[in-house]
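Undergrad: give me a 3D structure for the following:
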Amino acid sequence: MKRVIKYILVGVIICVSLYNSIYIENLTEVKEKHGKSKFDAKGFANAFMTSEAKSLKGISTAVFLDELAKDVTAYCETQGHKLGISNSYYFIVESDAVVRYIGDENVIVSLIDGKDQNVKIATDFIFGNAIREGTKIANISDYQNTMDYNNISVELNNYVRENIIPPFKENVKIEDTIHFKGAVKVNVKQVNLDDLRVIPIDVKFKNE
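TA: Here you go, the predicted structure:
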């Protein structure tokens, strides 16, 4: 009888030891800890806009407009960037210009290196994928889901709304000389050169 009790006690001790040595964790918590970290679209966009956008080389806006006027489809296909099967192509352009008109949605400038060419710099309704596609900073195949990819555009546009446009609108005056750089969308099936809008990614005042 004593031997049976002894075996029972030993068994209990072994079971207690094994129980205390095993750590049971909730499956959801494990997935959250070890799953891939969430993509920071805002951090990605802000890092680009603050460190790389200013050094990014754009096409001369005057050259851009001249080439579109010659053969918009050929120029877009050879020089533009588009996402998948689309009629829309994206570019980054830049130029020195003189401010001619200040409106609620756009600032119209005349190109210094152009032939009486005017361009609209957007100051409102900043949306779409022009910056992301024009700068080619992201490739959809590099992202696990389309939401991450789309959020890059959202955050790039937010940065422009919050950091580029407010100081520009606050300080710009008629006859100011500026240097602008920005993204442009061209739909080869619906081309209107007078209606192209440049979404600014960098604007500098050059007044002495």
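Undergrad: make it CA atoms for all contacts and neighbour counts henceforth
TA: Fine.
Undergrad: how about the helices of the protein, start to end?
TA: Secondary structure of the chain by DSSP state H: the helices cover 2-21, 27-34, 41-51, 61-79, 130-135, 146-159, 165-171.
Undergrad: ok, and which of these has the densest surroundings?
TA: Stretch with highest mean neighbour count among those: helix 130-135 (a mean of 23; mean count of other CA atoms under 10 Å).
Undergrad: let's see this one next, to set against the first:
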Amino acid sequence: MAVRNSMKKPIKYLLITLLVGVALYNSVYFETLNERNTAQKKGVFDPDAFAQKFLETKLAGLPAVEAGQFIKALQDDLMQFTAEQGRKLGISHDYYFIVEGNGKVLHIGPENVIVKIEGGAGPELLVATDFIFGNAIREGSGMANIGDYQNTMDFNSISVAVNNRVRTDIVPPFMKKVKEGNNIYFKGAVEVNTKNPDLQNLRIIPLILDIK
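TA: Just a heads-up that it's a prediction; the model follows:
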């Protein structure tokens, strides 16, 4: 009996070791780095991808007010026009619009290109080429609704992402070619503050810039 028991013990320990080994093997999950990154990103909002898709698929058909008409409407009745045609976020004096037009480049500055609207007798417009920030594009285009996002960080990151795209993809090619005297087509977002309006320095955050 002692011999049998002594023989059973090694077998018992061997079986236990095998079972533990199988359990440990099944508890370990191997995945590639790409699979891990994909899993981490799944379900996580990607503002850069959102901004890129907007610029690639929505921009051409984005409704816009003709720039000359826009300025005239502001001069005629700023409060009524902004209330009826502008977009704003919450309780604010800031209204946002998408405008487009043709114009002549009068001056190329370090932060803006000054454009005279074609056939317009009103003030010049500033087309931003640097210090591009804020929510003008997001709000003016209506590309995102705060109620569709779980947190304000995701919502705010859209403005950052689309502004970055403007700085890297839209402005540089234009600035390499544009010269004073060029006729251009522009489309972009404008912010108007109804409490302190400055119609002489309306600044467009560009979405499209084409030299004719």
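Undergrad: which other helices and strands contact the biggest strand by length in structure 1?
TA: Across structure 1, the longest stretch assigned as strand under DSSP state E is strand 88-102. Helices and strands touching strand 88-102 of structure 1, by 3 or more CA pairs under 8 Å, 6 or more residues apart in numbering; DSSP states H and E, are strand 59-60, helix 61-79, strand 106-111, helix 130-135, strand 177-187.
Undergrad: tabulate the helices of structure 1 (TSV), appending distance to residue 102 of structure 1.
TA: Listed next are those as TSV, based on distance: least, CA to CA, whole Å:
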stretch	distance to residue 102 of structure 1
helix 2-21	73
helix 27-34	50
helix 41-51	25
helix 61-79	19
helix 130-135	22
helix 146-159	21
helix 165-171	8
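Undergrad: which residue is nearest the centroid of structure 2?
TA: With distances taken as CA atoms, centre = their mean, the residue of structure 2 nearest its centroid is residue 162 (2.3 Å).
Undergrad: got the contact list for that residue?
TA: 48, 51-52, 137-138 (CA atoms under 8 Å, 6 or more residues apart in numbering).
Undergrad: which residues touch the counterpart of residue 183 of structure 1 in structure 2?
TA: In structure 2, the residue paired with residue 183 of structure 1 according to TM-score structural alignment is residue 189. With contact set as CA under 8 Å, 6+ apart, residue 189 of structure 2 has these partners: 96-99, 136-137, 140-141, 204-207.
Undergrad: picking up where we left off before, between the helices of structure 1, which gets nearest to residue 101 of structure 1?
TA: Residue 101 of structure 1 sits nearest to helix 165-171 of all the helices of structure 1, at 11.7 Å, using CA to CA.
Undergrad: which stretch of structure 2 is the closest one matched to in the alignment?
TA: Alignment of helix 165-171 of structure 1 against structure 2: residues 171-177, by TM-score structural alignment.
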